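Trainee: mind looking at a prediction? Sequence and model below.
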Amino acid sequence: MKRATLAYIRAIDAMNYRIGRVAMYLLFVLIGVLLWSIFMRAMSYSFEGFIPAGWTIEIAKFLLVAYFIVGGPYSMQLGANVRMDLFYGGWSPKQKAWMDAITILFLAFYLGVVLNGAASSLAYALGAHYKLGAWEFFGMLIGSFFTGGFDAAAEHLGRFEATRTWKLPLWPIKLTIALGVILMLLQASSEFLKDLLRIRGEKI
């Protein structure tokens, strides 16, 4: 049982570590997009015919959200999240493990609520504007894909939700948010198992 638990912890930690390390570089992409926006705006002031790249601001928002949500599990793994250290710092490792195990259950509940909202928002972005629950919609979509391929799944998609100004599709960033919350839940389960092992005095 312990071997299976440790294997699960290592697998989740390794996955979120790699994803988190890749997500770190989104910050440099974000800087590049904003620099391009500044350059195009300066050119529009200097020369006629140059149009400011307004879409860059919307892309920058998407990148910032992706950087934040996908990097969350990596931050949790490193213990870089903010804590109220009024009493916590003076506790023993076992006391800290007890407190972390209890509070992570509240986090898991919160993430479950967020995931439900993210799934509903993603379903709407994919064109599920009819009265159908998000999970029913995705079940129908996945079932259609496995029985009839991409064409059958595409029949259930409606008009994609897009931004108001530059009409950029919103489903990629909403999908990223949903996947980020799932990764956060997986990391939370890994941290919970680590706390249980610490409570029992096991070495991780």
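Mentor: Yes, it's here.

Trainee: okay, CA-based contacts and neighbour counts for the rest of this
Mentor: Noted.

Trainee: for the nearest residue to residue 54 once chain neighbours are set aside, what are its contacts?
Mentor: The shortest distance from residue 54 to any non-neighbouring residue, by C-alpha to C-alpha, 6 or more residues apart in numbering, is to residue 37 (7.2 Å). The contact partners of residue 37, by C-alpha atoms under 8 Å, 6 or more residues apart in numbering, come to 52, 53, 54, 56, 57.

Trainee: could you say which helix or strand holds residue 37?
Mentor: helix 26-46 (DSSP states H and E).

Trainee: now swap in residue 194 and tell me
Mentor: Counting by DSSP H and E, residue 194 is found in helix 171-199.

Trainee: please compare the first structure with the one that follows:
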Amino acid sequence: MPGAVKAYVRYVEAVNRVVGRLAMYLIFVMIGILLYSSFSRTFYNVPIVWVMEMGQFLLAAYYLLGGAYAMQIDGHVRMDLLYGRLSPRKKAFTDTITAFFLIFYLVVLLMGGISSTDYALTYDQKNYTAWGPPLAPIKIIMTFGIFLMLLQAVAIFFRDLARVRGEELE
């Protein structure tokens, strides 16, 4: 594989490793917010209107920012009827073919995310709830997570292509 491809794979995987490991800690922030709400309601009888939405926003950030890292460590669920019986080289060949579908899907998702983020920024879009938070920050995070998954999908494609050719990328 050319040096530029190796550098791309190394850089993308390093970025996704850092972002994914940082995103893992969002679960603790979400637990803290939900516990705060529970104590507030139980002990002080004060309901907090922003807790559910904030929990949903944090969960979306958690799985979208961690998605590329999950792809990198092969942590996604895979439908395995015939795939598990294949040799590593044949698995890589199968993955190079299916990568085109994944990349196409992520490109379409990214285009929708960019459009939705642009709309939220242009019109100062807010959620229609009692709290009414602006939606631009979570849409920016979601679009960034989709972008990282797209970069990781291309890196995985190059890694599998090298494996098909009998090479291994570090």
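Mentor: Noted; the coordinates are in hand. As the structure is a computational prediction, the values presented were derived from the model and not from experiment.

Trainee: rewinding a little: give me the angle between whichever helix or strand comes after the helix holding residue 37 of structure 1 and helix 26-46.
Mentor: Downstream of helix 26-46 of structure 1, the first helix or strand assigned by DSSP H and E is helix 55-78. Taking axes from the mean of the first three to the mean of the last three C-alpha atoms, to 10 degrees, helix 55-78 of structure 1 and helix 26-46 form an angle of 160 degrees between their directions.

Trainee: next secondary structure after helix 55-78 of structure 1?
Mentor: helix 93-125.

Trainee: in structure 2, what range does that next one match?
Mentor: Across structure 2, the stretch matching helix 93-125 of structure 1 (TM-score structural alignment) is residues 88-120.

Trainee: need the contact list for the residue positioned nearest the centre of structure 1.
Mentor: With distances taken as C-alpha atoms, centre = their mean, structure 1 has residue 180 as the residue nearest its mean C-alpha position (1.8 Å). Shown in contact with residue 180 of structure 1 (C-alpha under 8 Å, 6+ apart): 69, 70, 72, 73.

Trainee: switch the cut-off to 7 Å
Mentor: Contacts for residue 180 of structure 1 (C-alpha atoms under 7 Å, 6 or more residues apart in numbering) come out as 69, 70.

Trainee: and it, how far from residue 106 of structure 1?
Mentor: Distance, residue 180 of structure 1 to residue 106 of structure 1, using C-alpha to C-alpha, to the nearest Å: 18 Å.

Trainee: what residue of structure 2 matches up with residue 183 of structure 1?
Mentor: Per TM-score structural alignment, residue 183 of structure 1 is aligned with residue 148.

Trainee: name the nearest residue to its match, sequence neighbours excluded.
Mentor: Excluding its sequence neighbours, the residue lying closest to residue 148 of structure 2 (C-alpha to C-alpha, 6+ apart) is residue 68, at 5.9 Å.
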